[in-house]
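[1] Provided below for reference: sequence and predicted model.
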Amino acid sequence: MCTSRRAGMEMIVRYRVSVGQYSRLYQDACPQPYRDGCPAELASSLMKSITARTCGRLTPVVALLALSAAVAPLAEADGVPPQRLNWKPCAQGPDDSAGKDLDRAGARCAELTVPLDHSRPGGRTIKLALSRLPATDRAHRIGTMVLNNGGPGEPTLGMPLQVRTAMKDVATRYDLVGLDPRFVGRSTPLDCGWPSGMFLRSAGPTRTRFDHQVAVQRDLAERCAQRHSDVLPYANTRDTARDIDLVRRVLGERRISFLGYSYGAYLGAVYTQMFPGRTDRVVLDSAGDPDKWGPRALQGTEDETERALRGWAAWAAERHGAYGLGATPTRVLATVNAIVTAAENHPLRIGPYEVDDQTVPYLLSIGPGDDRPAARAGFASIVQTLNEAAHRRPAEPGPELDGLLRFVLTSAGSSLASPTAAIACGDRAAPRDPDTYWNDIQRSRARHPLFGPLKNNIWPCAFWPNLPRERPTHIANPTPALIVSATGDPATTYEGSKAMHRAMTGSRLLTLRNTTAHGIYGEYGNACVDTKVNTYLTTGTLPPTNPTCQS
């Protein structure tokens, strides 16, 4: 029989015991998949369960305290020892230009020790590298903002410098933290020793060429398993989110702000799902559909990529005198198709590189994704070089094309491509049957002959040595966030950003219209977007409705 509710003051005095007791009840009530952080949407039903099981003896204050403590993941328990960060200069030698730039700006760097397996906090550990550019207006300091550059696999250590420029005056009120995620950049590395970034390929025009890709992807997976089978199960977004929360703890912050681009937007959304109530101001730039992230995230982006290519072709046609690629958009696209056909007949010789029919579509997919004049001119120069090679004339790569080809065709890209693939494979299981991919390729090829075989191609994940340790995170929470997207984003599409907005019911979607770009705030150069984001970062108040900006 339940007794009457005790006096509020007595409950407040006893709340330390109550919070721990009711937190355990909350964790017991939470379904097993969420035991490391119950999603916010379960709060109402679980709190009713707790209230019933405690005969209603919770004041509102104690109930909120209990709920706040209960959603803390198990990694927040006593198993992870407290740490003090040893902040020191960032430069690691005379040739470390990025580290020197951070030092000149007043940043400092440190290493944080985290569990490899967060369910075993006393076991094997790895290191995370982080930088911090401190707030200079300490009297009006808002807090710490953790940054992520995306990828996954993109180092973030130097990102505070670019973000400080984008944030303008409000940057003085934040400690900006650049965190190289686990296995990325200066953190404990994961390098599969791949001879090239060969998973970034098209399937090619025939089943024979696709079967070659199957053999290549199987070999890449086996190489990674030979080197890193012991750590691959822990390369995933959920463990990265747990790392971020340990960073929050060691910095002594109750809540952190977060800014992430592309995959970094997905990481930020996962953090809000796993750690409700731990964020202050959240900006998710170029966010994709959270339910589609994984080894097949490119699938379904063919239309946007083709629109971007057509937009660039119209621009190039107006400058036929400069680039000689065609006087009309149709003729420019005919030049592109001729390059593809030439590569199918024989690999193109560009300087020291051989560029085949499985590489050319990748180059053509990433170039037109930015409609700013300088980016379009750079891509036009790349197509010029490819066209020269297609006509069997001497062709030397410029700096941009040389960097792309070194990444895709040599081992220089292994240290970046390896964690990219490992995290995607660790987040979501991929189909194991090559015929699944071939059938998707053939279906897509009918409408998208150039990009269908690229976007639907097989990855090493089809042969990955381990399946994901956890189910993909289902994003569904009311966390306030500002999602930024361009209507013509060919990588993480505008439809994907709208899906993220629907999943995060407390968010607002800031749309940059009539724009082809990926990465908007502080990168594209739109004053309207930058002002709206900075207003939110200053005030902490989201716009009342979904705002729009024009290119």
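    Happy to help now that I have it.
[2] only C-alpha atoms from now on, for both contacts and neighbour counts.
    Fine.
[3] hey, where'd the helices end up in the stretch 451-551 of the chain?
    Secondary structure of the stretch 451-551 of the chain by DSSP state H, counting those that start in this stretch: the helices cover 452-455, 494-503, 527-539.
[4] quick one: closest of the ones you listed to R349.
    helix 452-455 (21.2 Å; Cα to Cα).
[5] still on that earlier bit, pick the most buried one from the helices of the stretch 451-551 of the chain.
    Here the criterion is mean neighbour count by mean count of other Cα atoms under 10 Å, and of the helices of the stretch 451-551 of the chain the winner is helix 452-455, at a mean of 28.
[6] packing partners for that helix?
    Contacts defined by 3 or more Cα pairs under 8 Å, 6 or more residues apart in numbering; DSSP states H and E place helix 452-455 against helix 434-447.
[7] quick one: stretch 120-130 to chain centroid distance?
    Offset of stretch 120-130 from its chain centre (Cα atoms, centre = their mean, to the nearest Å): 21 Å.
[8] that stretch spans what distance, first to last residue?
    Start-to-end span of stretch 120-130 (Cα to Cα, to the nearest Å) is 23 Å.
[9] likewise stretch 276-292?
    Note: stretch 276-292 ends 22 Å apart using Cα to Cα.
[10] turn the helices of the stretch 451-551 of the chain into CSV, columns for distance to D440.
    Listed next are those as CSV, based on distance: least, Cα to Cα, whole Å:
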stretch, distance to D440
helix 452-455, 8
helix 494-503, 20
helix 527-539, 37
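[11] among those helices, which is nearest A215?
    A215 lies closest to helix 452-455 among the helices of the stretch 451-551 of the chain, at 16.3 Å (Cα to Cα).
[12] got another one to weigh against that:
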Amino acid sequence: MSRVRGTAVRAAVAVLVSASVVTACTPRGTVPAGNAGPTRFEHQEIDWHGCKGGPQDTEGAELDEAGARCAELTVPLDYRRPDGRTIEVAVSRLPATDPAHRHGTLLYNPGGPGLPVRYLALYLRRAVPTLAARYDVVGMDPRFVGRSTPLDCHWPAVGIGSAGTDRGTFDRTVRLAEDLASRCAGQRSVLPHASTRNTARDMDVVRAALGERKISYLGSSYGTYLGQVYTQLFPERTDRVVLDSTLDADTYGPDLTRTLGPSVTRALRHWAAWAARRDGTYHLGPTTDRVMRTIGRLNRDVGRSPVALGTHTVDSSNLPQLLWNVTAGDSDEAYASYSADVAVLVRAAHGDTVRPTPTLDQVLTDLAGPDADGTFAVQTAVQCADRAAASRDPETYYRDIVEHRADDPVFGPLTRTVTPCTFWPTTPAEPPTDVHNGVPLLMVGATGDPATVYRGQLAAHRDLRNSRLVTLLGAYRHTVYAGLFAPRNACVDEAVDHYLATGVLPSHDTTCRN
């Protein structure tokens, strides 16, 4: 799998640092000594350098080869106390390839939270040469992510997993969530400041330090929430903004996935129709309903008795995470890979001795390992800092799972169970961001998006009252622009490219065909 493809698949199933690391980082950007308050960060001098950090740093080497320069900027841990503790955010800048026609700087965030962007900015530049010609493309590792000042609670797991089939398996997720939350307790002074609001403020420090009066932005998935928060906090500092597969800001938080089971099931049914037409290859059923019944039997069989798959064990905790990979895209290539995975799982549940596909082997290995790079911990920290959990009582989650076992049997126990935020040692430092503004921007998305459901995109469209929406009809994919994480669509790409090139929004909402 390519890095981008691998990231998309692993995201679909998605250093306890001492306080001294956070408080005593050595600033790379030179902050003017005589200034107090936030202004001193905006006027810091950026110390650009090569991106390669050592002989094994292949990503840094690729950035250097592409002509990128990298830097670390100093920002306040808590913007309400700008003269207090500081941290660093790492950035890369890929200069416009046609400087004579350069329009400005575009900051990119492909999602997460907890996803490093410094390197992924290079994928955007490669995917859209016309954009790369007119913009300096900047990738910022959000606070506590990637090369920025780290936050790692040394979690032994990369997810909570599904609550499974009964009270005993649910209680296992409760114990794990509580244990993970407790491992972050030593970071109480840092956790409330991991919020998206502060990441948006960091973006604005980057903008100011670059000497840009306004900045353009492209965000997808979680990146659309970050973009909305930025437009709300800094409406006069945005230039051209594109949001790809937009989250409803009113629902973003630790319980975001709670109601996603039905939308993922609709995507699963779309795949089932594809697999049924190829029953001679995958043997999962000759009709959509038969394929869905195969999935139902697989879920029940594994719930009753875990099965061996190579060196791995598939049980009611991780099977829904494997089946969640249907959200990786609706192309023939993605569906063929997913069908091969399901066929292997079905055979294993029947008692056959089979080897996992490379995708299953990689995902099961990842799920069984520790949170080695801190991604899950940071993702959780951001969500817990943005909005408190809906309930601190585990019984609330168990009742919700039981209530929906009939209508959400496969994914409900995965999406509706507790999270570490249920037991988080801190509360948000600020209320959730209320996004309602008139910043002109372009939204693109698909009607069958299983992760940022279309009704949520429409809600965001209403809240962003000067937005225009380009809808890809009949597609079951998450993100639609430039082919970065899903198949390209020429109609969507043309709409985005035209807006980024001219700054002119469509006169009205439009649609594209899959």
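    Looks like it arrived, so ask away. Here the structure is a predicted model, which means the values were calculated and not measured.
[13] can you calculate the TM-score here?
    The TM-score (TM-score structural alignment, normalised by the length of the second structure) is 0.89; 476 aligned residues with a Cα RMSD of 1.8 Å.
[14] circling back: what's the closest of the helices of the stretch 451-551 of the first structure to A69 of the first structure?
    Among those, helix 494-503 comes nearest to A69 of the first structure, with 24.1 Å by Cα to Cα.
[15] residues in the second structure aligned with that closest one?
    The alignment of helix 494-503 of the first structure onto the second structure (TM-score structural alignment) spans residues 454-463.
[16] nearest to S49 of the first structure, of the helices of the stretch 451-551 of the first structure?
    So among the helices of the stretch 451-551 of the first structure, helix 494-503 is nearest, using Cα to Cα, at 25.2 Å.
[17] helices or strands next to the closest one in the packing?
    strand 481-486, strand 507-513.
[18] so how much does the match of helix 494-503 of the first structure differ from the first structure once superposed?
    Superposing on the first structure and averaging over aligned pairs (mean Cα distance after the TM-score superposition for the first structure), stretch 454-463 of the second structure comes out at 0.8 Å.
[19] need the three-state assignment for the alignment partner in the first structure of L106 of the second structure.
    Taking TM-score structural alignment, L106 of the second structure has M145 as its aligned residue in the first structure. The three-state assignment at M145 of the first structure reads strand, by DSSP: H, G, I helix; E, B strand; the rest coil.
[20] the nearest residue to M145 of the first structure once chain neighbours are set aside: neighbour count?
    Leaving out its chain neighbours, the residue that sits closest to M145 of the first structure by Cα to Cα, 6 or more residues apart in numbering is S257, at 4.4 Å. Each residue near S257 of the first structure was counted by other Cα atoms under 10 Å, and the total is 23.
[21] distance of the counterpart of S257 of the first structure in the second structure relative to Y499 of the second structure?
    Correspondence of S257 of the first structure to the second structure, assessed by TM-score structural alignment: S216. Noted for S216 of the second structure: a distance of 11 Å to Y499 of the second structure, by Cα to Cα.
[22] which residues are in contact with both of these two?
    Counting by Cα atoms under 8 Å, 6 or more residues apart in numbering, the contacts common to S216 of the second structure and Y499 are R240.
[23] circling back: how about the match of S257 of the first structure, what does it touch?
    With contacts defined as Cα under 8 Å, 6+ apart, S216 of the second structure is in contact with G104, T105, L106, L107, T238, D239, R240, V241.
[24] before we move on, back to that, what is the burial count for the match of L106 of the second structure?
    23.
[25] next one: N477 of the first structure
    Neighbours around N477 of the first structure, by other Cα under 10 Å: 21.
[26] apart from its chain neighbours, what residue comes closest to the aligned residue in the second structure for it?
    For N477 of the first structure, the aligned residue in the second structure is N437 (criterion: TM-score structural alignment). Nearest non-adjacent residue to N437 of the second structure, counting by Cα to Cα, 6+ apart: L464, 5.4 Å away.
[27] state the distance from that neighbour to G227 of the second structure.
    11 Å.
[28] looking at those two, which is more packed in?
    Neighbours were counted for L464 of the second structure and for G227 using other Cα under 10 Å; G227 has more, 26 against 22.
[29] leaving out the residues flanking it, which one is nearest to the more buried one?
    Closest residue in space to G227 of the second structure, ignoring its immediate chain neighbours: G219 at 6.3 Å, by Cα to Cα, 6+ apart.
[30] residues in contact with that neighbour?
    G219 of the second structure is in contact with Y108, N109, P110, G111, L226, G227, V242, L243, D244, counting by Cα under 8 Å, 6+ apart.
[31] the second one and L218 touch, don't they?
    This means N109 of the second structure. Yes: N109 of the second structure lies in contact with L218 (Cα atoms under 8 Å); the separation is 6.5 Å.
[32] out of these two, which sits in the busier spot?
    Each of N109 of the second structure and L218 has its neighbours counted (other Cα under 10 Å); N109 has more, 29 against 22.
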